[in-house]
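1. okay, structure incoming, though there's no sequence with it:
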């Protein structure tokens, strides 16, 4: 296993762990446990971001630039969906 594969495996594990912690945080009722797991969740998300940045800096994780037409189409689609939310895009009840 080379450095790229090892780092990619770590990144995948951090993503899985943060997803699992997020579910737990939604369900936990005990405040002390919530605070403990929120701290762990934050550490996990920070480590995930660190690994992503490392991979990006080394050229192991690349992003494609979105074209303007796709961005505009996505924006218009979101604008259509936002009318269905009970809260407007400004956070006020409609």
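-> Yep, that arrived. Because the structure is a prediction, the values reported are computed rather than measured.
2. going by C-alpha atoms from here, please, whenever you check contacts or count neighbours.
-> OK.
3. if I look at residue 70, how far off is residue 79?
-> 14 Å (Cα to Cα, to the nearest Å).
4. sorry, wrong one. I was asking about residue 9.
-> Residue 9 is 37 Å from residue 79, by Cα to Cα.
5. give me the distance from the strand or helix carrying residue 18 to the chain's centre.
-> Using DSSP states H and E, residue 18 falls within helix 3-27. When C-alpha coordinates are averaged (Cα atoms, centre = their mean, to the nearest Å), helix 3-27 and its chain have centres 10 Å apart.
6. walking through this structure, point out its helices one by one.
-> 3-27, 31-57, 68-82 (DSSP state H).
7. here comes the other one, which I'd like you to weigh against the first:
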């Protein structure tokens, strides 16, 4: 790998890290916004940040700079089933699920 490629990779990794940080902060802002219009605007900005992060991730993946191992299909099915059970359980529980369950989702 040439020095130029390494510099490019580090720069793009920094961009992705920044996008993740921004998305996380917008997520908090959305959850804590008391004004419905402001909340809607923040949600749109967050969506745009997530779209930008996806583009950076795709670019890194194409270059071989961000490698993701394929998930085991059985593990995916198990996680999906567990999430669906927890979502279904929240609908039946007065006041929603306990704090631990909400953190999982």
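-> Cool, the structure landed. Remember, it's a predicted structure, so these values are computed and weren't measured experimentally.
8. so can I have TSV of the helices of the first structure showing mean neighbour count?
-> Shown next, in TSV, are these (neighbours: other Cα atoms under 10 Å):
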stretch	mean neighbour count
helix 3-27	15
helix 31-57	15
helix 68-82	11
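9. need the ones you listed in JSON lines (columns: distance to residue 88 of the first structure).
-> JSON lines is the format used below for the helices of the first structure (distance: least, Cα to Cα, whole Å):
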{"stretch": "helix 3-27", "distance to residue 88 of the first structure": "24"}
{"stretch": "helix 31-57", "distance to residue 88 of the first structure": "28"}
{"stretch": "helix 68-82", "distance to residue 88 of the first structure": "7"}
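10. trace residue 24 of the second structure over to the first structure, please.
-> Mapped onto the first structure by TM-score structural alignment, residue 24 of the second structure lines up with residue 19.
11. any idea how far residue 87 of the second structure is from residue 104 of the second structure?
-> 11 Å.
12. kindly report the same for residue 6 of the second structure.
-> Residue 6 of the second structure is 44 Å from residue 87 of the second structure, by Cα to Cα.
13. of these two, which one has the most company?
-> residue 87 (16 against 12; other Cα atoms under 10 Å).
14. that one: which element?
-> Assigned by DSSP H and E, residue 87 of the second structure falls in helix 73-92.
15. centre of the chain to that helix, how far?
-> The answer for helix 73-92 of the second structure is 18 Å, by Cα atoms, centre = their mean.
16. and for stretch 44-58 of the first structure?
-> With Cα atoms, centre = their mean, you get 12 Å for stretch 44-58 of the first structure.
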